[in-house]
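Q: sequence first, predicted model second:
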Amino acid sequence: MTTTESRGQAELRSGDRIAIIAGSGRLPLDVAENLASRGYPPFVVMMQGEAEPGLAAFDHEELALENIAGLGALFKRRGITHAVMAGGIGRRPRLTALRPSLALLRFLPRVIAGLGKGDDGALRALAGGLESVGITLVGAHQIAPDLLASEGQLNGVAPQKADWRDIDAGAAAARAIGALDIGQAAVAVGGRAIALEGIEGTDLLLERVRDLRSHGRIAGKKRGVLVKCAKPGQELRIDLPTIGPATVTGAHAAGLAGIAVEAERSLVLDAAGVIAEADRLGLFVVGLPPEPVS
């Protein structure tokens, strides 16, 4: 496989077979539909308890997280050449539920070492495990580059001058926790970060900010911004920051004035829906210049 210089789009060849390792959310379905429209009907591995039921419309198998070591053999049986990891996983595998196998013995040391390095390390371990058995890993944005956020104002509402203080503060905080592999998002109000994303994810981060406002913990402070950035040094084929219409709704419920995401390193799901919802609620959505790669 080769990739174009323009936004890293994957150019697939005749005979390539692509699998989607599908977690939660809309992203796996967007990727599946994109592949099907290009004449590459995907094989979907629906992670048990995570993947959306709509993915069952494609050729698929359901897989428990504890059986992840069997992906290599499954892909070999199915003639898979490339894999895309898309969507969230809400939990880690229960080590006591792992099924003993030769594949697990080969895979487990890599996974345990990765888990010790945090979520990003665990994802890198899974990626390395797939590549070690001859699978080419590609990012969701390489399959559907139109999902990538572009730089600049994305909808009809512009940030106010004071909002840029919040954007700068939120971006600095998001990158700081990203460097520690904690999360990808921060909320800034009044020129300082007031809430950071942890393992709970962006939706619950916004709920926390909403509760802080309702309890008077952000008294006298209006507006504010949600900022999402890729982790410094992040493996960009895996787990890019993502927003969708529900993010806009959640940001509005939290009393925020807008959302800023790192351009070219963040995904916007249902961009038309994001723009329509942001315009309806009076929130801005902007793409920030991507951080230079060191």
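A: Structure's in. What do you need? These figures come from a predicted structure and were not determined experimentally.
Q: C-alpha from now on. contacts and neighbour counts both.
A: Noted.
Q: can you give me the strands for the stretch 51-200 of the chain?
A: 59-63, 82-86, 136-138, 152-153, 185-189, 192-196 (DSSP state E, counting those that start in this stretch).
Q: and the next element down the chain from the last one?
A: Pointing back at strand 192-196 there. Once strand 192-196 ends, the next helix or strand along the chain (criterion: DSSP states H and E) is helix 202-214.
Q: tell me which strands and helices that next one is in contact with?
A: Judged by 3 or more Cα pairs under 8 Å, 6 or more residues apart in numbering; DSSP states H and E, helix 202-214 is in contact with strand 192-196, helix 245-253.
Q: for the longest one, list every residue counted as buried.
A: Using 16 or more other Cα atoms under 10 Å as the burial criterion, the residues of helix 245-253 that qualify are Pro245, Thr247, Val248, Thr249, Gly250, Ala251, His252.
Q: so how far is that helix from its chain's centroid?
A: 17 Å (Cα atoms, centre = their mean, to the nearest Å).
Q: residues in contact with the following helix or strand past it?
A: Counting by DSSP H and E, the element after helix 245-253 in chain order, helix or strand, is strand 258-262. Applying Cα atoms under 8 Å, 6 or more residues apart in numbering, the contact partners of strand 258-262 are 149, 151, 159, 167, 224-230, 241, 248, 251-252, 283-291.
Q: skip the chain neighbours and tell me the closest residue to Gly118.
A: Leaving aside its sequence neighbours, Gly118 sits nearest to Asp181 (Cα to Cα, 6 or more residues apart in numbering; 6.3 Å).
Q: so which residues of this structure form helices?
A: Secondary structure of the chain (DSSP state H): helices located at 27-37, 71-78, 102-115, 118-132, 140-143, 163-179, 202-214, 245-253, 271-281.
Q: point out the most buried one among those.
A: helix 140-143 (a mean of 24; mean count of other Cα atoms under 10 Å).
Q: what packs against that helix?
A: Packed next to helix 140-143, using 3+ Cα pairs under 8 Å, 6+ apart, are helix 27-37, strand 82-86.
Q: tell me the buried residues in stretch 218-237?
A: Quick answer for stretch 218-237 (16+ other Cα under 10 Å): 218, 223-232, 234-237.
Q: ok, structure two:
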Amino acid sequence: MMKTEVTGTDLELPPGAKVGIIAGGGSLPVEIARALARQGKSPFVVMAAGEVDRVSDFDSYEQTTLMLEDLGSLLPTLKNHHVTHLVTAGHITRRPRLSAMRLNLGLLAWVPTLLVGVSRGDDSVLKLFVRRIERGGIKVVGAHEIVPELVAAEGTLTKAAPRKSDWRDIEAAHAAAKAIGALDIGQAAVAVGGRTIALEGIEGTDGLLERTRQLRGHGRLAGRTRGVLVKCAKPGQELRADLPSIGPQTVEAAHAAGLAGIAVEAGRSLILEGPKVVARANALGLFIVGLPAAEPVHGS
């Protein structure tokens, strides 16, 4: 599949278009729903059962709740509600339990995706998911197309800026994040003292930062200060389904882990609740910087 380039431009929906949102946890699906409502395109929200933590924020929208194990009914449900475009947003913390799925014709169409999901990484699954949805006649769009104002800008976004030593950490963590991304493992890495000390795995960015916090008192990290979290897209990633993002909790966790700042790819990452993120980073003395997506990382 060709790599999707994020431009941060508004999505032009044709007359009569209806957008469905597959909503997981966090603020992103809420921000997308509100943006669509402001445009006069009230969405149809499919809440992933057990994953959504802001259920009441969807009260004013047409909605349903879907068990992950009922994946076979997803396309018929979208069709029954006249959905023409679909966006996925928010955290899904688990995959469907194959043993709990009800066998039907709808589910059989998803078997290749499910089998890949058992043995391969998230991006492989998301690419197949997008392909299956679009074969069903529904166009998949990215969150960045609906809420382009959330796309990270290039440069330093906070009062604090990276020091020369921080740029060494950024280079190390950026290279490591791209390496594990190429293996479809994760999107983030932490570097301290010019070397990578932790990589994102299945536990996500919050888990990565918690491990970093715990490592502070051990071994060669003891007594070291600063450090950087870098989060970026996987090479060739399906950006319409899983754009890297940071939010207020990322800032809090990075500070708790003793890091000096966060770097993300400009134009290919989202900053959720942006004003709150920047304000909190400023209050804690952390920097947030947007890196050029298609160029080598370098400092001044």
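A: That came through fine. The shown structure was predicted, so the numbers you read here are calculated from the model rather than taken from an experiment.
Q: picking up where we left off before, let's have the helices of structure 1 in TSV, adding distance to Val45 of structure 1.
A: Output for those, formatted as TSV (distance: least, Cα to Cα, whole Å):
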stretch	distance to Val45 of structure 1
helix 27-37	10
helix 71-78	9
helix 102-115	18
helix 118-132	14
helix 140-143	15
helix 163-179	28
helix 202-214	25
helix 245-253	25
helix 271-281	25
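Q: do you know which of those lies nearest Gly88 of structure 1?
A: Taking Cα to Cα, helix 27-37 is the member of the helices of structure 1 nearest to Gly88 of structure 1, at 9.1 Å.
Q: for the closest one, give me the average deviation versus structure 2.
A: Taking mean Cα distance after the TM-score superposition for structure 1, the mean distance separating helix 27-37 of structure 1 from the aligned residues in structure 2 is 0.6 Å.
Q: okay, which residue is most central for structure 2?
A: With distances taken as Cα atoms, centre = their mean, the residue of structure 2 nearest its centroid is Pro244 (3.8 Å).
Q: give me the nearest residue to that one, chain neighbours excluded.
A: Nearest one to Pro244 of structure 2, counting by Cα to Cα, 6+ apart, is Ser269 at 4.9 Å.
Q: next: Arg213 of structure 1.
A: Ala219 (6.9 Å).
Q: any idea what that neighbour aligns with in structure 2?
A: When structure 2 is aligned by TM-score structural alignment, the residue opposite Ala219 of structure 1 is Ala222.
Q: correct me, but its match touches Gln214?
A: No. Contact between Ala222 of structure 2 and Gln214 fails when scored by Cα atoms under 8 Å: they sit 10.6 Å apart.
Q: Ile146 of structure 2 matches what in structure 1?
A: Per TM-score structural alignment, Ile146 of structure 2 is aligned with Ile143.
Q: with Leu126 of structure 2 instead?
A: Under TM-score structural alignment, Leu126 of structure 2 pairs with Leu123 in structure 1.
Q: and Ser269 of structure 2, by the same measure?
A: Aligned counterpart of Ser269 of structure 2 in structure 1: Ser266 (TM-score structural alignment).
Q: mind listing what its match touches?
A: Leu148, Ala149, Lys228, Cys229, Ala230, Leu240, Pro241, Thr242, Ile243.
Q: what do you get for Ser27 of structure 2?
A: Arg54, Gly90, Leu272, Glu273.
Q: if we go to 10 Å?
A: When contacts are counted by Cα atoms under 10 Å, 6 or more residues apart in numbering, Ser27 of structure 2 touches Val52, Asp53, Arg54, Asp57, Ala89, Gly90, His91, Gly247, Leu272, Glu273.
Q: using a markdown table, lay out those residues together with neighbour count.
A: A markdown table is the format used below for the contacts of Ser27 of structure 2 (neighbours: other Cα atoms under 10 Å):
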| residue | neighbour count |
| --- | --- |
| Val52 | 19 |
| Asp53 | 15 |
| Arg54 | 15 |
| Asp57 | 14 |
| Ala89 | 24 |
| Gly90 | 22 |
| His91 | 19 |
| Gly247 | 18 |
| Leu272 | 21 |
| Glu273 | 15 |
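Q: for those residues, which one is nearest Gly16 of structure 2?
A: Out of these, the member with the shortest distance to Gly16 of structure 2 (by Cα to Cα) is Ala89, at 22.4 Å.
Q: now that closest one: how far from Gly207 of structure 2?
A: As for Ala89 of structure 2, its distance to Gly207 of structure 2 is 20 Å (criterion: Cα to Cα, to the nearest Å).
Q: dump the residue contacts of the residue of structure 1 most remote from its centre.
A: Taking Cα atoms, centre = their mean, the residue of structure 1 most remote from its mean C-alpha position is Gly220, at 33.1 Å. Neighbouring residues of Gly220 of structure 1 by Cα under 10 Å, 6+ apart: Gly190, Arg213.
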